[in-house]
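Novice: For reference, the sequence and a predicted model appear below.
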Amino acid sequence: MNKVFLALAALAMYFYSCAPARQSTQSTVSFSNKVIAHRGAFKNTGVPENSIASLKAAIALGCGGTEFDIHMTSDEVLVVNHDHDFMGMHIEQSTYKQLLAKRMKNGEKIPTLEAYLKEGYSQKKTVMVAEIKTSKVSKERSLRLATKVVELVRSLNGQAQTAYIAFDYDVCKKVRALEPKAPVQYLNGDASPEKLKADRLDADYHFSVFQKNKNWIKTAKTLGVKTNAWTVNDEQVMDDFLAQGIDFITTNEPEILLKKLGK
């Protein structure tokens, strides 16, 4: 009898050890404050937006996070730029080598995502807020871009310093599936806090969406859904959202918001 019992116990332990570990959804990313610099700190520094220089400026200011935009070239190099074109060249229809023919006003070439992340990960106080841009070519290309971004972040061991945002809901869900612990925020503004909660996403909406839906910040807070408003440059609007207890504010005026928060 003892031998049978011990055999069954050993078998149970074997299957328990082989079972996949339950993944926690608790984010491992910690923001030092509510201030998210929009495309880096560029407006009051005179450097180009989405440049390495604007990234360094946001970090030097002590922003809680700095947002930047990611595209994929025709030869699948990931680059950082806001618009779908870089100085007249459509990124998705150009090779990376072709994009190098143009330079920003400070002499920088268009940054690769790898170079941008490496610079950001060289410090620990400012979170990298990666916007995965929606492809103008196809849905499949948007999803492929999302996968490649997550893979690059992992290869650089940057999971604890990276949040993801996107206008495409399917891209957000793709990133959530790939990275259960990462902050993933939806940008388009057409999903209620309840829907976001069901899909384990957060709300990163244009400030007018929260102004129209006046109970959404409160509801989101009750549900445990994080809220961020973009792009808030007016001081009165900043004050209103801070009074409501919003989690983050994306702004072209990080200096003003940091001052309000006593940073």
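Specialist: Now that the structure is in, tell me what you want to look at.
Novice: CA atoms for contacts and neighbours, from now on please.
Specialist: OK.
Novice: what are the ranges of the helices in the chain?
Specialist: Using DSSP state H, the helices found in the chain span residues 2-18, 52-61, 96-99, 113-120, 139-155, 169-178, 193-198, 207-212, 216-223, 235-244, 254-260.
Novice: quick one, which of those helices is nearest to residue 69?
Specialist: Closest to residue 69 of these, according to C-alpha to C-alpha: helix 113-120, at 9.2 Å.
Novice: Show me what the top strand by length along the chain is packed up against.
Specialist: Once the chain is assigned using DSSP state E, the strand that runs over the most residues is strand 65-72. Packing partners of strand 65-72 (3 or more C-alpha pairs under 8 Å, 6 or more residues apart in numbering; DSSP states H and E): strand 35-37, helix 52-61, strand 78-80, strand 127-132.
Novice: quick revisit: which one of the helices of the chain lies closest to residue 71?
Specialist: Going by C-alpha to C-alpha, the one of those nearest residue 71 is helix 139-155, 7.5 Å.
Novice: Buried ones in the closest one, by neighbour count?
Specialist: By 16 or more other C-alpha atoms under 10 Å, the buried positions in helix 139-155 come out as 141, 142, 143, 144, 145, 146, 147, 148, 149, 150, 152, 153.
Novice: Next one for the comparison:
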Amino acid sequence: MTIYFIDGQFTKKDSLNISIDDRGYYFGDGVYEVVKVYDGELFTAEEHIERLFQSASKIKLAIPYSEQQLIDIAKELVKANDVKTGHVYMQVTRGASPRVHQFPELAVTPVVTGYAIHSPRPIKNIEGGVSVKTVEDVRWLRCDIKSLNLLANVLAKQEAHEADCTEAIFIRDGVVTEGSSSNAFGVKDGVVITHPATNLILNGITRRVVLELCKELGISVEERGFTHDEMNEMDEFFITSTTSEITPVVNIDGKAVGSGTPGDVTKKLQEAFARQIPLSVARD
């Protein structure tokens, strides 16, 4: 049975007590993070928890724990649930109070919850690639905040799902921004191109790892917005996220990308990424 964390305690699901007045339920008034687990160890935990605090600060939410305390809680969840390959989900809401749009006038304690579950690496997608569908980016202008307000992302993902695609790629004013739950990268003439880390995208942790790997491998990078038309002319395309790692995109809106198979630059980055994680896991 899964062990959860809530309000300072580790507990089983049937003992969870979350108020209907929680502002996360009413307004999506909160932030979250997902940290990957390889071989029972957290991967890039410091970067994820630091971003959690950054997101919280941007919505004026004070997390009642330190960064190290949250990392320790995440480690305990991994241990308690005996997770070898999987992920930890952590969420912070502003707390429970009567439903009014403005912040509660009385002191309200933010609610911190978390859990750790088993989830295998998506080897089939990593090796064979996936199809994606482009959709209009109608989200608000603070996509840099990893908030609980994900309805536009959910609708985009569902649209992609109904088209037998793995991911939706957002297009804003003719420019590719990111995926509904990933960052997007194109490769043209050996150069990796991705949208800069502005308010229009979430600066993904795996995105940052990939940019560092490009530097180590001597792969040229352009952080710039590229158009929908440019996207359709890319030699390669891939998406990144905590759970999807580096996943090649072999088909966009029904049209093959390049040869229709994962490209050489993408493969080099995947190999370099695999060297960052335990060998036994990398070969799973």
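Specialist: Structure received. These numbers come from a predicted model, not from an experiment.
Novice: Give me the TM-score for this pair.
Specialist: TM-score for the superposed chains, counting by TM-score structural alignment, normalised by the length of structure 1: 0.26, backed by 120 aligned residues with a C-alpha RMSD of 6.5 Å.
Novice: re earlier: make CSV out of the helices of structure 1 and add distance to residue 130 of structure 1.
Specialist: As requested, the helices of structure 1 are exported to CSV (distance: least, C-alpha to C-alpha, whole Å):
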stretch, distance to residue 130 of structure 1
helix 2-18, 35
helix 52-61, 12
helix 96-99, 20
helix 113-120, 9
helix 139-155, 9
helix 169-178, 11
helix 193-198, 19
helix 207-212, 19
helix 216-223, 22
helix 235-244, 22
helix 254-260, 17
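Novice: which one of those helices has the most crowded surroundings?
Specialist: With neighbours defined as mean count of other C-alpha atoms under 10 Å, those peak in mean count at helix 52-61, which reaches a mean of 21.
Novice: Mind giving me the packing neighbours of that one?
Specialist: Counting contacts by 3+ C-alpha pairs under 8 Å, 6+ apart, helix 52-61 of structure 1 packs against strand 65-72, helix 113-120.
Novice: Out of the ones you listed, flag the one nearest residue 208 of structure 1.
Specialist: Among the helices and strands packed on helix 52-61 of structure 1, strand 65-72 comes nearest to residue 208 of structure 1, with 19.4 Å by C-alpha to C-alpha.
Novice: Next, the angle helix 52-61 makes with that closest one.
Specialist: 160 degrees (axes from the mean of the first three to the mean of the last three C-alpha atoms, to 10 degrees).
Novice: Tell me which residues of strand 65-72 of structure 1 come out buried.
Specialist: 65, 66, 67, 68, 69, 70, 71, 72.
Novice: give the contact list for the residue lying closest to the fifth one once chain neighbours are set aside.
Specialist: In space, and not counting its chain neighbours, residue 69 of structure 1 is closest to residue 131: 4.7 Å by C-alpha to C-alpha, 6 or more residues apart in numbering. Neighbouring residues of residue 131 of structure 1 by C-alpha atoms under 8 Å, 6 or more residues apart in numbering: 67, 68, 69, 70, 164, 165, 166.
Novice: Looking at those residues, which one is closest to residue 175 of structure 1?
Specialist: Nearest member of the contacts of residue 131 of structure 1 to residue 175 of structure 1, counting by C-alpha to C-alpha, is residue 164, at 7.7 Å.
Novice: Report the contact partners of the closest one.
Specialist: Applying C-alpha under 8 Å, 6+ apart, the residues near residue 164 of structure 1 are 129, 130, 131, 132, 172, 175, 182, 183, 184, 185.
Novice: cutoff 7 Å now
Specialist: Residues near residue 164 of structure 1 by C-alpha atoms under 7 Å, 6 or more residues apart in numbering: 129, 130, 131, 183, 184, 185.
Novice: Now the two most distant members of the residues you listed.
Specialist: Pairwise distances across the contacts of residue 164 of structure 1 (C-alpha to C-alpha) peak at 11.9 Å, for the pair 131 and 183.
Novice: Which of the helices of structure 1 sits closest to residue 79 of structure 1?
Specialist: Per C-alpha to C-alpha, nearest to residue 79 of structure 1 of the helices of structure 1: helix 113-120, 4.9 Å.
Novice: Give me the angle between that closest one and strand 65-72.
Specialist: 170 degrees.
Novice: Any chance you could list what contacts helix 113-120 of structure 1?
Specialist: With C-alpha under 7 Å, 6+ apart, helix 113-120 of structure 1 has contacts from 52, 78, 79, 80, 128.
Novice: Do I have it right that the fourth one meets residue 69?
Specialist: Yes: with contact defined as C-alpha atoms under 7 Å, residue 80 of structure 1 reaches residue 69; the gap is 5.4 Å.
Novice: which one is residue 255 of structure 1 nearest to, not counting chain neighbours?
Specialist: residue 61 (7.3 Å).
Novice: Same list (the contacts of residue 164 of structure 1) but as CSV, adding distance to residue 14 of structure 1.
Specialist: Converted to CSV, the contacts of residue 164 of structure 1 look like this (distance: C-alpha to C-alpha, whole Å):
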residue, distance to residue 14 of structure 1
129, 41
130, 41
131, 43
183, 34
184, 35
185, 39
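Novice: Quick check: of the residues you listed, which lies closest to residue 220 of structure 1?
Specialist: Of all those, residue 220 of structure 1 sits closest to residue 185, with 12.6 Å by C-alpha to C-alpha.
Novice: Number of residues surrounding that closest one?
Specialist: 28 (other C-alpha atoms under 10 Å).
Novice: hmm, back to that, I'd like the contacts of residue 131 of structure 1 as JSON lines, with distance to residue 9 of structure 1 appended.
Specialist: JSON lines is the format used below for the contacts of residue 131 of structure 1 (distance: C-alpha to C-alpha, whole Å):
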{"residue": "67", "distance to residue 9 of structure 1": "52"}
{"residue": "68", "distance to residue 9 of structure 1": "53"}
{"residue": "69", "distance to residue 9 of structure 1": "53"}
{"residue": "70", "distance to residue 9 of structure 1": "52"}
{"residue": "164", "distance to residue 9 of structure 1": "44"}
{"residue": "165", "distance to residue 9 of structure 1": "47"}
{"residue": "166", "distance to residue 9 of structure 1": "48"}
